[in-house]
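Undergrad: please work out how this folds:
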Amino acid sequence: MTVLLVDDEPLVRAGLRAVLEAQPDIEVTGEAGDGAAVLPLVRGLRPDVVAMDVRMPLMDGIEATRLVLRSVPDPPRILVITTFENDAYVYDALRAGADGFLLKRARPAEIVHAVRVVASGESLLFPAALRSLAASYGNDRARAAVARAGLTGREGEVLRLMARGLSNAEIAAELLLGTETVKSHVSAVLAKLGARDRTQAVIAAYESGFVTPG
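TA: All right, here's what the predicted structure looks like:
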């Protein structure tokens, strides 16, 4: 899998490159020091994953994420890099379409795991952080969207487990279902909520109160 690194700190980029390129199945194909450089690099390099810093001087990672997702057919997966997991900027990036977030203090094995998780199509979330952030962002629009969705009982169970950060395989084990069955339920949940991916579905679940802390 190929990765584009985006961070305004050269030392952060160098550290991430060293960790990722030590893996036989990961190649860092490019770097950028600001969000303004991301779109042309994505178009030229076609990375599988963009590791995106949030706070950058010219264009932040939130706007760069929006730009890539609306401008590139079959866009890359976007993994937000952040210092604080409860940063409101991170929440805005996830709402913009990022697929998960990675803490800059993460250990090398956690960095590699994060890239592999989002590259595989899963989301990398920190449920406790999302709960605390969603408490400040709950809105009537999200409540209405979930109410209109008409989720079945099983789909509701799947959404609640998604909100706990469980993967499809973990949900299957929890509910004693086959993985393909869980994938079908997840697809139905996304379609009914009008969510681009499971990250946006989980955010809607928290903002609407469908999933509550604890």
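Undergrad: from here on, just use CA atoms for contacts and neighbour counts.
TA: Noted.
Undergrad: could you measure from residue 138 over to residue 204?
TA: With distances defined as Cα to Cα, to the nearest Å, the gap from residue 138 to residue 204 amounts to 9 Å.
Undergrad: likewise residue 121?
TA: Noted for residue 121: a distance of 19 Å to residue 204, by Cα to Cα.
Undergrad: of these two, who's got more company?
TA: Ranked by neighbour count (other Cα atoms under 10 Å), residue 121 and residue 204 place residue 204 first, with 27 against 12.
Undergrad: next, the structure of the following sequence, for comparison with the previous one:
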Amino acid sequence: MSAPTRVLVSDDQVLIRTGLTTIIDAQPDMEVVGECGDGQAAVELAERLRPDVVVMDVRMPVLDGIEATRRLAGAGVADPVKVLVVTTFNLDEYVYEALRAGASGFLLKDAPPSQLLHGIRTVATGAALLDPEVTRRLVGTYAARIRPAGGAARDIPLTPRELEVLCLVAEGLSNSEIAARLVISQETVKTFVSRILTKLDLRDRVQAVVYAYRHGLVT
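TA: Just a heads-up that it's a prediction; the model follows:
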């Protein structure tokens, strides 16, 4: 058997933190290695315990979850930790800032336990947890912030087909939707996405979305 996924839970509300911990610890493939009630403690515990995933609240004392995420998973962090942001606040601004800070996923606390567990497992594998509809809404609202002032960037090291797949990812299409659009298999789409991430040195499809808009590939 493989080692269980090690999870750190950070939430300032004791009842919620206890509930999350109980749900996670009940899974045979997961274990909670630590818990805390503020962002600064989350950073310190994560750096010491090196969990596979940090379940992070947004609004917390001392240091909020967005800044804590940036310190653990943001650009320039030598050994980033995977962060799954879980909050009661369904605000686009929070989602956008969490993803920019380096979070690998975003869930609401009213999501069913099965969705939370799926999110942890997904993020632990190195994949991103971002619903296509959320992607569409976010890029529609915030694309102007990350889109370049000039035209599309040149010399992007992708084939025409890879560029096509990247643009569809940036539009928020899932692998199955991309497969249907291009009349190819989902496995082929996965291969293209993997190649794109490798060539562009991107962590996941969330970063791919931002890359596409920053380089003017999507309007």
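Undergrad: where does residue 103 of the second structure land in three-state SS?
TA: Reducing the assignment at residue 103 of the second structure to three states with DSSP: H, G, I helix; E, B strand; the rest coil gives coil.
Undergrad: ignore the last one, residue 28 of the first structure
TA: Per three-state DSSP, the local secondary structure of residue 28 of the first structure is strand.
Undergrad: do I have it right that it meets residue 13?
TA: No - counting by Cα atoms under 8 Å, residue 28 of the first structure stays clear of residue 13, with 10.2 Å between them.
Undergrad: what is in contact with these two at once?
TA: Shared contacts of residue 28 of the first structure and residue 13 (Cα atoms under 8 Å, 6 or more residues apart in numbering): residue 5.
Undergrad: aligned counterpart of residue 107 of the second structure in the first structure, please.
TA: Counting by TM-score structural alignment, residue 107 of the second structure lines up with residue 102 in the first structure.
Undergrad: thought residue 109 was touching that match, still the case?
TA: No - look at residue 102 of the first structure against residue 109 with Cα under 8 Å: they stay out of range, at 11.8 Å.
Undergrad: the more surrounded of the two?
TA: Legend: neighbour count by other Cα under 10 Å for residue 102 of the first structure and residue 109, higher for residue 102 (25 against 10).
Undergrad: so which strand or helix has the residue lying closest to the more buried one once chain neighbours are set aside?
TA: Here the nearest residue to residue 102 of the first structure in space, its sequence neighbours aside, is residue 81; by Cα to Cα, 6 or more residues apart in numbering that works out to 4.9 Å. For residue 81 of the first structure, the element it lies in under DSSP states H and E is strand 77-82.
Undergrad: contacts for that strand?
TA: Residues lying outside strand 77-82 of the first structure but in contact with it, judged by Cα under 8 Å, 6+ apart, are 48-54, 61, 65, 90, 93, 97-104, 114-115, 118-119, 121.
Undergrad: again, 6 Å this time
TA: When contacts are taken as Cα atoms under 6 Å, 6 or more residues apart in numbering, the neighbours of strand 77-82 of the first structure outside the stretch itself are 49, 50, 51, 52, 53, 98, 99, 100, 101, 102, 103, 104.
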